[in-house]
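>>> here's a sequence, model it:
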Amino acid sequence: MRRPMIAGNWKMNTDLASGTELAKGLASHVAGKDSSVDVLVCPPFPYLQAIKEAVGDSGISVGAQNCYFEESGAFTGEVSVDMLQDIGCDWVILGHSERRHVLGECDGTINKKTKAAIAKGLGVVLCVGELLEEREADKTGEVLDTQMKGGLADVSEADLSKIIIAYEPVWAIGTGKTASPEQADEAHAHLRKWLSSNYSESAAEAMRILYGGSVKPSNAEELLGQPYVDGSLVGGASLTVDNFGPIIDAGRTK
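Okay, here's the model as predicted:
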């Protein structure tokens, strides 16, 4: 049985006060409840340490939204894996569609970052997903295969245990549109088949695959009820306890 994860990507939102308040609210929300679901929050870089302190010993993990693949040096504006771990980060999101399509990251760069993170023991949430025109052209599987092959190049089967895949159809991110539960499960099944073909059936069975794309309290339980969906990577709905809390609770129904 794969352990579900509910992850919140705060993107470029919150300030120190509101982020700290949100983190404390989430810590209170999970207090005293069963620990059958992993909870992860990924605030902006400047607030990582404060949020780590705010969640305390609640069991909520803290991750970053990006990292760089070099350990140190003249890379203005970049943040290394060591720096993230130094302030207590457990995870990093890599390959998010906004990094790919807004900031121009390619599979090769994402792969370098992935290998740098797992080499140091930092968990990776590796994002993949197709554009609307790619889905309409019936190229979803082809796009996912390319992103998986590129992002996981030279990653051993043993190191897959440090990685979670997040399927995020780009057309459903921040648009209010959501893939149907059947569409989400079909894409997750495709990703699991790719893992089975390129690694092993046991690796495919063990991999946690999250769904992201306009997840909210009203659709979380149905999405999470799909057999191949192991959790959610949540954007806008992760910015309030009133929205993110019920999604966490829905994860306990897996």
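>>> when you work out contacts or count neighbours from here on, use the C-alpha atoms and nothing else.
Noted.
>>> can you give me the helices in this protein?
16-30, 48-55, 81-86, 97-101, 107-119, 132-136, 140-151, 181-198, 201-206, 217-224, 241-251 (DSSP state H).
>>> could you measure from the nearest residue to K162 once chain neighbours are set aside over to C67?
Among residues not flanking K162 along the chain, G123 sits closest, at 5.0 Å (CA to CA, 6 or more residues apart in numbering). Using CA to CA, to the nearest Å, we find G123 at a distance of 12 Å from C67.
>>> overlap in contacts, these two.
V92 (CA atoms under 8 Å, 6 or more residues apart in numbering).
>>> rewinding a little: make TSV out of the helices of the chain and add distance to E71.
Output for the helices of the chain, formatted as TSV (distance: least, CA to CA, whole Å):
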stretch	distance to E71
helix 16-30	27
helix 48-55	19
helix 81-86	7
helix 97-101	20
helix 107-119	8
helix 132-136	36
helix 140-151	19
helix 181-198	29
helix 201-206	29
helix 217-224	37
helix 241-251	34
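>>> please generate a structure for the following sequence too, so the two can be compared:
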Amino acid sequence: MRKKIVAGNWKMNLSLDEAKNLNEEINVALGKNENKCDVYNFIPSIYLTSLIEKDQEVVIGAQNGYPDKNGAFTGEISMNQLAEIGANAVLIGHSERRQLFNESDDLLKRKVDSAIGEELKVFFCCGETLEQRESGNYKEIVIEQLSNSLFHLAINDFEKVVIAYEPIWAIGTGVTASPDQANEMHKGIREAIAHAYSQEIAENTSILYGGSCKPSNANELLTQTDIDGGLIGGASLNSRDFLAIISTYN
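Modelled structure (predicted):
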């Protein structure tokens, strides 16, 4: 049975003290309950060594990593370096990396391979722009992203991947895909996985929704048949909001 997951993406936010306080608030609250979902936070890399601790409730991951193990890549942090400092997971292919930093499917494929090689859990993002949504080809576009960067993996490696569908037109805009729209795409992704691997693999792959999910709409989104959790942006920066979303599965 596939896992339910709620993951926060802090992006480039918070001071170190704010980050420590937020992480502590979430851990303390989760420690008081028997949680029915896994909880991750993808935090600025500069804070990883300060927030990664043993035996805490929240799994800490990085928002990005570079595929080469070492070399003349000023400003980059390798997957190997992330693993060495204790990161457990990495976010790959977020729409902001694709759009603002022009990351190609080929580069993302290399990042996936490198992360898997370092035994980091991969949270792979995919999604379409508003123009692509309106073209009517949005499902094919998203599946092509998966095919180009993920579906080359061997079965045992693909099983280490979580997929996050993020409609780009619903990120930071206040617009949210309807539950039916979101679930339709999740079903399409699951069908593509079944075609690339097997129905069993598809049924055991967690697929998260990542588009303006907040406490007010979390229940109707995260309880859809093919939505297994959320990749949460702005709401993950507030412990009360983030915990409210997590409570959808309690």
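>>> picking up where we left off before, using CSV, lay out the helices of structure 1 together with distance to L40 of structure 1 and mean neighbour count.
Shown next, in CSV, are the helices of structure 1 (distance: least, CA to CA, whole Å; neighbours: other CA atoms under 10 Å):
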stretch, distance to L40 of structure 1, mean neighbour count
helix 16-30, 10, 18
helix 48-55, 10, 20
helix 81-86, 15, 18
helix 97-101, 19, 16
helix 107-119, 17, 21
helix 132-136, 28, 14
helix 140-151, 22, 19
helix 181-198, 20, 18
helix 201-206, 19, 16
helix 217-224, 16, 19
helix 241-251, 10, 21
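>>> S72 of structure 1 is nearest to which of those helices?
Nearest to S72 of structure 1, of all these, is helix 81-86, at 8.8 Å by CA to CA.
>>> that closest one maps to which residues in structure 2?
Taking TM-score structural alignment as the measure, structure 2 aligns residues 79-84 with helix 81-86 of structure 1.
>>> ok, now stretch 190-209 of structure 1?
Mapping stretch 190-209 of structure 1 onto structure 2 (TM-score structural alignment) gives residues 188-207.
>>> show me what counts as buried in stretch 58-72 of structure 1.
Within stretch 58-72 of structure 1, the residues that count as buried by 16 or more other CA atoms under 10 Å are 58, 60-70.
>>> just the residues you listed now: which is nearest Y199 of structure 1?
Distance to Y199 of structure 1 across those (CA to CA) is lowest for F69, with 24.1 Å.
>>> between its first and last residues, how far does stretch 49-63 of structure 2 reach?
End-to-end distance for stretch 49-63 of structure 2, by CA to CA: 14 Å.
>>> contacts for that stretch?
With contacts defined as CA under 8 Å, 6+ apart, stretch 49-63 of structure 2 is touched by 9, 11, 20, 23, 26-27, 30-31, 38-45, 48, 82, 85-92.
>>> now, of these, which are buried?
By neighbour count, with 16+ other CA under 10 Å, the contacts of stretch 49-63 of structure 2 hold 9, 11, 23, 26-27, 30, 38-45, 48, 82, 86-92 as buried.
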